[in-house]
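Student: Starting from these lines, generate the structure:
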Amino acid sequence: MKVVKFGGSSLATGQQVNKVINIIKADPDRRVVVTSAPGKRFAGDIKVTDLLIQYATQVQQGTDFQPTVTAISDRYQEISDYFELPAATLTLIQQKLTALATTSFSDDDHLMAAFKAHGELLNAILLAAVLNQQGIPAKFIDPRTAGILVTGHPNDADVLPATYANLAQLHPQDTRLVFPGFFGYTPAGEIYTFARGGSDITGAILSRGLNADLYENFTDVDAIYAANNHVVDHPAVIQKMSYREMRELSYAGFSVFQDEAIIPAVQGQVPVNVKNTNNPSAPGTLIVPSQFVFNPASPITGIASSNRFSALYLHRYLLNKEVGFTLKLLEIFRRYNISYEHMPSGIDDLTIIFDRSKLDSATIKALCNDVRQTLAPDYLEWIDDYAIIMVVGEGIAHNIGTIGKVIDSLTEHNIAIHMINQGASRISIMLGVQSKDADNAVRRIYQTFFQPSEVTNQ
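Tutor: Below you'll find the predicted structure:
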């Protein structure tokens, strides 16, 4: 049995939904379908989720929301008209959409979560109706009925373990089950949405809970590539990679999955196949448990970079002999409710790397002042011009000299390395460089491992 998730671009128009229908028809093992909200139809278009956020904001502010409701309804009407569905389906969608404005919520966060979730919910209702109209027996499944239970924040939910026991009671057989992605219900019956990659998370939860043989994630790309195709021309396709590799690469900018989205599938040992709705015959990329990755053709599977980082650099003589220095630093971070990403150190130096998107200028200024007063470093510097590059591959641990080749590929082209770290798993090499050098660094590393003849001829 397969769980199949379709992204927003795959469900944006009637023509795209027709491709989805053909994909579901093509494989009888595709028993469980997860929907996203309709995405962009063309450049400059607005996603339905963004329209729902606009709708929610207008309700909160007491301004005219009717044009927004009409715009949302029109998106579903367009798909309904394409398949010539009975009017009753769209009437139900319009009723649920309109009812949101008069529903009471405990606060604005709960209101926003419920509004956002309706993009997926209404699309699942619509897709189930289309499947039935096309002669494919299908049933819309509300996450509440299925027992997808969550906790946490209304707009950043965490799945509860009881969910998996609840899902184990479902037995998809002759009828396709159509689930809306992106949200679940608290034990009190409130809608909470997952964070980024929300529909991917739902697909992963269902894959684990239903003990699926495969989780197929249909997007708008043929596969996952060894590097960003906006940085490297025509990068190599990754045919197979491990969960560990995927997570390491996602952390540094791979955009196919948000780095935590497939953790439930990882926990359930369910392989994930990334495929293209617009080219479903392409094999895509298979993401598998690490024990199923044997003899990689290259020690490197992929290279990713991100400029979202900043660093705090401290220098103090005899730092390595001072007991409690790092503890004092961590206590400062706790006071500011700040988490750090990495902390490479030397005998007199310490660099703390942060996700810059989680910090504002006022917090950074106050943090640096507090560190100066509490720890009295000989030198302190906040560095915004910082990028992290992840070089990832299960084969790194089994190929001596890989790290040397990575370093040589940069130093030979005058790219300064500010930090280097290899994790205990030995499947990734982390490099810190200036932001301006990040793209060139990715290209040079890629050439070394994937285009060695070009490097030799330069």
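Student: from here on, contacts and neighbour counts on C-alpha atoms
Tutor: Fine.
Student: show me what contacts the closest residue to G395 other than its chain neighbours?
Tutor: Residue nearest to G395 in three dimensions, not counting chain neighbours: P299, with 4.0 Å by C-alpha to C-alpha, 6 or more residues apart in numbering. By C-alpha atoms under 8 Å, 6 or more residues apart in numbering, P299 lies in contact with G393, E394, G395, I396, H398, N399, T402.
Student: can you point me to the longest helix in the chain?
Tutor: Longest helix in the chain by number of residues (criterion: DSSP state H): helix 108-133.
Student: Give me the buried positions along that one.
Tutor: 110-131 (16 or more other C-alpha atoms under 10 Å).
Student: Next: stretch 267-285.
Tutor: For stretch 267-285, by 16+ other C-alpha under 10 Å, it's 268-278, 280, 284-285.
Student: Next, format the residues you listed as TSV and append distance to L318.
Tutor: Formatted as TSV, the buried residues of stretch 267-285 follow (distance: C-alpha to C-alpha, whole Å):
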residue	distance to L318
G268	47
Q269	47
V270	49
P271	49
V272	49
N273	51
V274	50
K275	54
N276	55
T277	58
N278	60
P280	60
G284	53
T285	49
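Student: farthest-separated two in those residues?
Tutor: The span of those, defined through C-alpha to C-alpha, is set by G268 and N278 at 28.5 Å.
Student: One more, please, to line up against the first structure:
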Amino acid sequence: MIKIAKFGGSSVASAEQFKKVKKIVEADPDRRFIVVSAAGKRFPDDNKITDLLLLVNAHVQYHVDCTALLADIEQRFVDIADELGVEWPVAEKFETFASNIKKHSPEYVVSRGEWFTAHIMAEYLGIPFVDAADVIVFHHDGTVDMERTSARIKETVVRHGAFVLPGFYGATVDGAIKLFQRGGGDITGAIVARCLDANVYENWTDVSGFLSADPRIVENPRSIRRITFDEMRELSYMGASVLQEEAIFPVREANIPIQIKNTNRPDDPGTTIRETAEGSEDEHLITGIAGRKDFMAVHVKKAHMSNMVGVVSRALSIFERYGVSIEHIPTGVDSFGVVVSSADVKDTIYSIVNDIRREIKPDDISMVDKLALISVVGRNMSKRSGTSGKIFGALGDAGINIRMITQSSEEISIIVGVDNADFDRAIQVIYERFVRNEMVSTGKEGK
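Tutor: A predicted model of the protein is given here:
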């Protein structure tokens, strides 16, 4: 079996965390391919190494002395290596890097967080270090050359049998360092899993997988044991994310399951994400609840609109003209709504409305602001009749006014719009009625 184990910044933030990683790796001989992020925060007010390196770049750009800042970063790495008894010359390597700081590209500078972390981890685990710049190949447009990358990773496995790889970066064919977006270590791990046709991609972080609701809103929410890629995408889009979203696609295409695990509590079951989540008929109705505040809905009414061609597309083209992304489009026979982020239209909404009036000539146009969207996600909802009605009824019984309703085409999510002021209470009502009560009645833990 092949397991790719990716450890995030919180998992490598200190020597103590390195020790936990070593126990996890040594507990399973299938964990031979390790991907690491740069050292993260040790405590809430601490700084991530990547953020400090971004600050170094800013200092260099504006010709501000960054000697003290570089010394702080170096000391973080030296302290970890010294406590672990690592002999790799951290200070010497860092001083060489720092002395040439103005000659390096910004992407090279930022990538050194992962580079130093992975070097220390490699010696500590007794597994060969492999530089991501040698195996993760980028096209010049910033996309990954999967064919070359796959060939290089497979050649590396033949040579070394196992490796520790820094995440977050790679290089073009001419050697220029290229970065993924922030959180790109997750993407690196997924690419390695795809290239090696792994049996599972383990993503180790500081939480025990997905929770069925935000713990800041719902007390002690149920953990999600199993979730599909589609469900995870729905929840992640609404902000319930523990995984960089772009990391999904390489493994999803190869049907490789992802396991979200907690470095600090390795025996917790975590969450398994896969294409399908087969289970018994008594599985939970709702997988998770997530939402976001501060949306705006523009409602357009025009008589006999259903007999006209292109009304909705013309309205959407107006939003596109102003560079506004559309969140949802609830429709009726002679009306439709366009839901957007309030922040996206704060300077243009009146211009957009005036353009709609001039070009579409609606009978009526209105706006609803301070709107919150709540997504109720569950792969089993479509199998049980009356689910949406029960959700609306529960909110109505609680005196919560529903401003908008829409459902995904896959029928795995129901989205309701409520006032910002009702956001927390609406999530609590749905959770208590459909998750907590179900757990009490069945006596079952999360699946």
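Student: ok, back up a step: so how far is G378 of structure 2 from the residue mapped onto the residue nearest to G395 of structure 1 from structure 2?
Tutor: Residue pairing (TM-score structural alignment): P299 of structure 1 is matched to L285 of structure 2. Here L285 of structure 2 is placed at a distance of 6 Å from G378 of structure 2 (C-alpha to C-alpha, to the nearest Å).
Student: Ok, R358 of structure 2 next?
Tutor: 42 Å.
Student: quick one: the helices in the stretch 101-250 of structure 2?
Tutor: Under the criterion DSSP state H, counting those that start in this stretch, the stretch 101-250 of structure 2 contains helices at 106-125, 132-135, 146-160, 184-195, 229-237, 248-253.
Student: hmm, who's touching the second one?
Tutor: Identification of contacts with helix 132-135 of structure 2 by C-alpha under 8 Å, 6+ apart yields T149, R152, I153, L165, P166, G167, Y169, G170, A171, G175, I177.
Student: so of the residues you listed, which ones are in strands?
Tutor: Residues of those located in strands (DSSP state E): L165, P166, Y169, G170, A171, I177.
Student: What lines up with the second one in structure 1?
Tutor: Matched to structure 1 by TM-score structural alignment, P166 of structure 2 sits across from P180.
Student: Please give me every residue in contact with its match.
Tutor: V34, T35, S36, E120, L121, L122, N123, A124, I141, D142, P143, S199.
Student: So which bit of structure 1 is the helix or strand harbouring G393 of structure 2 matched to?
Tutor: Using DSSP states H and E, G393 of structure 2 sits in helix 387-397. With TM-score structural alignment applied, helix 387-397 of structure 2 matches the range 402-412 in structure 1.
Student: Do I have it right that H299 of structure 2 meets D363?
Tutor: No. Using C-alpha atoms under 8 Å, H299 of structure 2 is not in contact with D363, being 10.9 Å away.
Student: Give me the more crowded residue out of those two.
Tutor: The neighbour comparison of H299 of structure 2 against D363 (other C-alpha atoms under 10 Å) goes to H299, with 19 against 11.
Student: which residue packs closest to the more buried one, ignoring adjacent ones?
Tutor: G337 (4.3 Å).
Student: Repeat that for V376 of structure 2.
Tutor: V376 of structure 2's closest residue in space is I289 (C-alpha to C-alpha, 6+ apart), at 4.8 Å.
Student: pretty sure the one you found contacts V377?
Tutor: Yes. Counting by C-alpha under 8 Å, V377 is a contact partner of I289 of structure 2 at 6.1 Å.
Student: Pull up the overlap in contacts between the two.
Tutor: Common contacts of I289 of structure 2 and V377 (C-alpha under 8 Å, 6+ apart): L235.
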